[in-house]
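Undergrad: Have a look at this fold, sequence not included:
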């Protein structure tokens, strides 16, 4: 299991690296290309939305031809788009190439999750998913520092050249170390009718949709943080790119550290109980941080500690909801993974756009949007878990 987690984690980390290495450079990009804050945030929104929508393509394709061919194609698109980002002359071109980059990078979200479902289900899948997230956790800790280091010796374009090298390594891993996990006998012919029927089954399943949006609203809060943090920490709190990278790592590490406890806690207390208490914690910490911020002066330590606690709860929510959403749909795991990922990424992208309407470079709008996401996750969880518990009670033992 460790080798599989290492390979899948390294593959899955390419997408986060394309975000996290880039964050310290956002103010520099705004200055170099003569762009305002909202335009630079659009480079993230374009990446997120195309990243989400493209998953609808990769999932069914992976169910039809296996897991490796889509990886080869998507990584190649990612490399070409990253070169375009490195050479972009204007903010408009950068937004366009970031959208194309997200289209290629989406394969590294869909296929590894489907591979996990091919290999395991239940708590074993949760354990493997958590181990994959442990490998991914190097991204929020090391990628911003790497990005700030590259800015120090060059400029923001050097970050994209480094991402080209990272993508090339992922292509090599796919070709040499990743086995094909989908047996030819289990592959399904994909056409518009079968895709529509599968999508209809998933959309009409309140458990799948509910679990997807619990994780989706949680992930949206993280996307809001990612798109706003560089401007808040550098503008309101005056941090340098390196100091921002360290603060960002502290906020993000809570998520990935807690994700490692998801499997053991699920085995001991049950996944439903873990999700319930994690969602309550996520909402409680986020709303408490917002309340403190509204009635007192917002300080850097308060923001860092509050988001650390909220993101720790989020680290228990995302892997457990992801696994439970896919568990009953093993025969269409690729489609389920892609549809779930699309819904989550588009939800996050829309939330980032919504936040941009009110964002003024300070922490309070960012915290308010995160608290809104947490409240939506809590209300969705209360409905979904009640339905799921009734379904479990009615099922034969």
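TA: Structure received. Keep in mind the model is a prediction, meaning the values are calculated, not measured.

Undergrad: Every contact and neighbour count from this point should use C-alpha atoms.
TA: Will do.

Undergrad: what helix or strand is residue 147 on?
TA: If you go by DSSP states H and E, residue 147 is part of helix 138-153.

Undergrad: swap that for residue 125, sorry
TA: Per DSSP H and E: helix 122-136 holds residue 125.

Undergrad: Residue 370 now?
TA: According to DSSP H and E, residue 370 maps onto helix 363-394.

Undergrad: What is that helix packed up against?
TA: helix 206-231, helix 271-295, helix 333-358 (3 or more Cα pairs under 8 Å, 6 or more residues apart in numbering; DSSP states H and E).

Undergrad: Below is an additional structure, to be compared with the one above:
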């Protein structure tokens, strides 16, 4: 049991836990700059390549709904080893096939594996540290996690240029392999006491939360806020390479810049948590709509990379502000069942994101800057409507209490 391990060993395990956190972002984003070349090499449409990301997100989201309870009943160590092993094998198998169907199946497997890794890694801190140390370490989770979405496409662009799209998945296999070897030789079980899996209790908790209108509206807002970012992730590479005629390296730089915009939005949102609804929520969504409308108008006269990326940068900052604001309030809505609420919220956010990504994929090829802008606008308008509905629901609840 690692709780009784030496301080030096626990410190090493803590460091490696933080090293493993960005892996989920790498699995999601590292091959984004390779979308156009994958479509050409496999002789398939943009939609087919985009669906490989959608299937991963859907699997990742659904798996998080069930993984927590399973890990509490059987432990963290062996499931984590199995998840890393599956990630290694699936990444290698993806490089050996040109079948989109098989790649989607393997991405579904990767989504489930990464959900185990994320939930198990988060739980390790709770297992081996006291509450004050846990709060200290968990406060760094979002910052460390964001390194994945920021750095992954940047690295993927260079791997694509120097080698080919297969190199992205070889990198994932190497990353997972390194973590697997560390876990095998240095880590161990951290769960002090296994709990009996109570499915009926979990189902009743989920049912109670799903019936809560404000909680569910918050999850919808989180999913749509992240979906705005995903619009660029699945369509931007095709515009940059096929329309603007830049290389995958440039795609990597663009996603690196937009990754920072999401992080900046998160920091701004955190500083504005004490503000009222109008300043904290309404101002960012209205600013986002103004920016999107300006991008649509500008696209009627000029379309180029140096117009699209600055607009996207500030649009994504607004989404980061909204996401951080509603993430905090949603997490605190069920304080007595924060773990279950967090799992449900995290899972459904990715399910919503995967569904919007799928809808974006099947609405036709996005070949121009204005196509991207109109998709931004549709999601932002839906987001505004849900925010206004939620504001009314909150007012009604306060009046009744």
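TA: Cool, the structure landed. Here the structure is a predicted model, which means the values were calculated and not measured.

Undergrad: so can I have CSV of the helices and strands packed on helix 363-394 of the first structure showing distance to residue 50 of the first structure and mean neighbour count?
TA: Formatted as CSV, these follow (distance: least, Cα to Cα, whole Å; neighbours: other Cα atoms under 10 Å):
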stretch, distance to residue 50 of the first structure, mean neighbour count
helix 206-231, 14, 25
helix 271-295, 27, 20
helix 333-358, 8, 23
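
Undergrad: ok, the residue nearest the centre of the first structure - contacts?
TA: Closest to where the C-alpha atoms of the first structure average out (Cα atoms, centre = their mean) is residue 219, at 6.1 Å. Contacts for residue 219 of the first structure (Cα atoms under 8 Å, 6 or more residues apart in numbering) come out as 318, 344-345, 348.

Undergrad: Quick one: map it onto the second structure.
TA: Alignment note (TM-score structural alignment): residue 219 of the first structure maps to residue 226 of the second structure.

Undergrad: Could you do residue 352 of the first structure as well?
TA: Checking TM-score structural alignment: residue 352 of the first structure goes with residue 357.

Undergrad: dump the residue contacts of that match.
TA: 50-51, 54, 227, 230-231, 234.

Undergrad: For the stretch 1-150 of the first structure, which segments are assigned as strands?
TA: Counting by DSSP state E, counting those that start in this stretch, one finds no strands in the stretch 1-150 of the first structure.

Undergrad: hey, where'd the helices end up in it?
TA: 2-12, 14-20, 26-32, 37-65, 68-86, 91-105, 107-119, 122-136, 138-153 (DSSP state H, counting those that start in this stretch).

Undergrad: residue range for stretch 78-86 of the first structure in the second structure?
TA: Aligning stretch 78-86 of the first structure against the second structure (TM-score structural alignment) gives residues 87-95.

Undergrad: Spit out the contact partners of residue 37 of the first structure.
TA: Taking Cα under 8 Å, 6+ apart, one finds 27, 30 in contact with residue 37 of the first structure.

Undergrad: again, but for residue 38 of the first structure
TA: Going by Cα under 8 Å, 6+ apart, residue 38 of the first structure touches residue 356.

Undergrad: Under the alignment, what does it map to in the second structure?
TA: Looks like residue 38 of the first structure aligns to residue 47 there (TM-score structural alignment).

Undergrad: circling back to that earlier point, what's the spacing between the match of residue 219 of the first structure and residue 74 of the second structure?
TA: Distance of residue 226 of the second structure to residue 74 of the second structure, computed by Cα to Cα, to the nearest Å: 32 Å.

Undergrad: With residue 108 of the second structure instead?
TA: 22 Å.

Undergrad: Repeat that for residue 350 of the second structure.
TA: For residue 350 of the second structure relative to residue 74 of the second structure (Cα to Cα), the value is 25 Å.

Undergrad: List the buried residues for stretch 125-138 of the second structure?
TA: If you call a residue buried by 16 or more other Cα atoms under 10 Å, then stretch 125-138 of the second structure has these buried ones: 125-128, 134.

Undergrad: actually stretch 21-36 of the first structure, sorry about that
TA: 21-30, 35.

Undergrad: same question, stretch 159-174 of the second structure
TA: Buried residues in stretch 159-174 of the second structure, defined by neighbour count with 16+ other Cα under 10 Å: 159-160, 165-174.

Undergrad: Can you check which part of the first structure it sits on?
TA: Alignment of stretch 159-174 of the second structure against the first structure: residues 150-165, by TM-score structural alignment.

Undergrad: just how off-centre is that stretch within its chain?
TA: Distance, stretch centre to chain centre, for stretch 150-165 of the first structure: 22 Å (Cα atoms, centre = their mean, to the nearest Å).

Undergrad: Now do the end-to-end distance for it.
TA: Where stretch 150-165 of the first structure begins and where it ends lie 14 Å apart, using Cα to Cα.

Undergrad: what do you get for stretch 254-266 of the first structure?
TA: End-to-end distance for stretch 254-266 of the first structure, by Cα to Cα: 18 Å.

Undergrad: Now tell me what touches that stretch from outside.
TA: For stretch 254-266 of the first structure, the surrounding residues in contact (Cα under 8 Å, 6+ apart) are 123-124, 126-127, 130-131, 133-134, 137, 271-274, 308-309, 311-316, 319-320.

Undergrad: and those residues, which are buried?
TA: Buried by 16+ other Cα under 10 Å: 123-124, 126-127, 130-131, 133-134, 137, 271-272, 274, 308-309, 311-316, 319-320, out of these.

Undergrad: contacting residues for the counterpart of residue 306 of the second structure in the first structure?
TA: Aligned counterpart of residue 306 of the second structure in the first structure: residue 301 (TM-score structural alignment). By Cα under 8 Å, 6+ apart, no residues touch residue 301 of the first structure.

Undergrad: And residue 301 of the first structure, how close does it get to residue 148 of the first structure?
TA: From residue 301 of the first structure to residue 148 of the first structure the distance is 22 Å (Cα to Cα).

Undergrad: can you check residue 234 of the first structure too?
TA: Going from residue 234 of the first structure to residue 148 of the first structure by Cα to Cα gives 13 Å.

Undergrad: Which of these two has more residues huddled nearby?
TA: With neighbours defined as other Cα atoms under 10 Å, residue 234 of the first structure and residue 148 compare such that residue 148 has more, 25 against 18.

Undergrad: what sits up against stretch 141-160 of the first structure?
TA: Residues from elsewhere that reach stretch 141-160 of the first structure, judged by Cα under 8 Å, 6+ apart: 17, 20-25, 28-29, 82-83, 85-87, 241-242, 245-246, 248-250, 252-253.
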